[in-house]
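3D, please:
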Amino acid sequence: MPSVPRPSRRRSAWPSRRWPYNEAVSVRLDSLTPAAVDDHRAGLVALLRDAVDSGASLGFLPPLDAQEALAYWESVAAAVREGSRLLLVALNEAGSVIGSAQLELATRPNGRHRAEVTKVMVHQAARRRGIGRALMLALEDHAQELGRTTLVLDTRTGDSSERLYRSVGWQLAGTIPRYARSVGGGLEATSIYYRLLTPA
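Prediction:
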């Protein structure tokens, strides 16, 4: 199945762009305002619960309660409102949320060239269609526009997401053992990745 192509850097606002990922369906990437986070609240809650309950390592343990998921997205909306976070969502033709990714902007004076990529997730029903890759590349373009040229992220060591990150140019910096608790109660390692961008 064809992958979602990388958007051109000579583009209009993200909400107006759409990338087909197969012949029948198209996906749109939107950068959400705080009000739009509220508009998509139900879809974002469903996406997070689907990701966590299907085994994604996102800081939560399954089963994820709906109220806990809602409280999380309310905190994201607050961060978007104060300008410390960018939230991208992938929407299908019906306008349903099928993926999301975030860029947390470093706010200290000596770190305003940095950002952290977090909570990259795609609904189980929409995986393996290039949506995760499209979200990563879109975040990269936004980061360059914001002057954030050093990007970092962490992910569970051995997770399938590592293949995605390496495929779009991320480099492994190292691993930390016993970093996060697993569903079974054990402690798992995390892998730290970075990406250095050319200033826009």
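
can we go C-alpha only for contacts and neighbour counts from here?
Will do.

all strands for this protein, in order.
18-20, 26-31, 85-91, 97-105, 114-122, 150-156, 171-181, 187-196 (DSSP state E).

Adding distance to Y72, write the ones you listed out as JSON lines.
As requested, the strands of the chain are exported to JSON lines (distance: least, Cα to Cα, whole Å):
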{"stretch": "strand 18-20", "distance to Y72": "28"}
{"stretch": "strand 26-31", "distance to Y72": "18"}
{"stretch": "strand 85-91", "distance to Y72": "13"}
{"stretch": "strand 97-105", "distance to Y72": "13"}
{"stretch": "strand 114-122", "distance to Y72": "11"}
{"stretch": "strand 150-156", "distance to Y72": "19"}
{"stretch": "strand 171-181", "distance to Y72": "19"}
{"stretch": "strand 187-196", "distance to Y72": "22"}
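
Could you also give me the structure for this next sequence, so I can compare it with the first?
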Amino acid sequence: MTLTFTFDPVITPAVRDGILDLWADVTDAGGAVGFVPPADRDAIRAALVKQLTQVADGTARLLVGQDAGGRVLATGFLASNGHRLMRHWVMAYTVMVHPDHQGKGYGRDLMAALADAARSLEGVEGIRLGCRGGLGLERFYASCGYKEVGRVPGAIRVAPGDDRDDVTMWLPLT
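The predicted model follows:
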């Protein structure tokens, strides 16, 4: 199976609901996508509405990976940087692949598609992304060409007594 990646897809109810289902499934599998298990679908829905509002107003862009049947199995958002001295890079966030399809190369495909999408944006020379330490994500992103450029120890509180590092990664596009 291969995924088809679409940058700036039409946000149909099926795409919206597919992202919600993906986000909940990734959360329940322990993925570092802003929530902890068990997935609170209402909280995820509220976060998704906020992110899709940013897509609608043009401050963010969406990349969706779907299988042949149209099921959403991967996503990544790219946010423009509004600061006049930092418009040459975008922030990647809510980057995820369905847990049933991890380890099949889809994560690398997603990261390559995100880089291609960012390159298509005028004046964009890099991608910044944050990830939760302690899960090996830094190694994965490094294998995709990203470099760790910052780390704040214990900045992410997953649960009482379970603090993780907030790791900043950077991918130059030029």
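
on that earlier part again, now for the strands of structure 1, which one comes closest to D39 of structure 1?
Closest to D39 of structure 1 of these is strand 97-105 (Cα to Cα; 10.9 Å).

on that earlier part again, and of the strands of structure 1, who's closest to V45 of structure 1?
Of all the strands of structure 1, strand 97-105 comes closest under Cα to Cα, at 9.6 Å.

how far apart are the closest one and its match in structure 2?
Once fitted to structure 2, strand 97-105 of structure 1 is off its aligned match by 0.9 Å on average (mean Cα distance after the TM-score superposition for structure 1).

Quick one: list the elements packing against that strand.
Judged by 3 or more Cα pairs under 8 Å, 6 or more residues apart in numbering; DSSP states H and E, strand 97-105 of structure 1 is in contact with helix 41-53, strand 85-91, strand 114-122, helix 131-145.

if you set the cut-off to 10 Å instead, what comes out?
Judged by 3 or more Cα pairs under 10 Å, 6 or more residues apart in numbering; DSSP states H and E, the packing partners of strand 97-105 of structure 1 are strand 26-31, helix 41-53, helix 66-82, strand 85-91, strand 114-122, helix 131-145, strand 150-156.

Mean neighbour count for these - can I get that in CSV?
Output for these, formatted as CSV (neighbours: other Cα atoms under 10 Å):
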stretch, mean neighbour count
strand 26-31, 21
helix 41-53, 20
helix 66-82, 16
strand 85-91, 23
strand 114-122, 22
helix 131-145, 21
strand 150-156, 21
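
still on that earlier bit, nearest to G59 of structure 1 among the strands of structure 1 would be which one?
strand 171-181 (8.1 Å).

about what we covered before: in a markdown table: the helices and strands packed on strand 97-105 of structure 1, plus distance to L172 of structure 1.
Supplementary listing: these in a markdown table, determined by distance: least, Cα to Cα, whole Å:
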| stretch | distance to L172 of structure 1 |
| --- | --- |
| strand 26-31 | 27 |
| helix 41-53 | 24 |
| helix 66-82 | 27 |
| strand 85-91 | 24 |
| strand 114-122 | 14 |
| helix 131-145 | 16 |
| strand 150-156 | 10 |
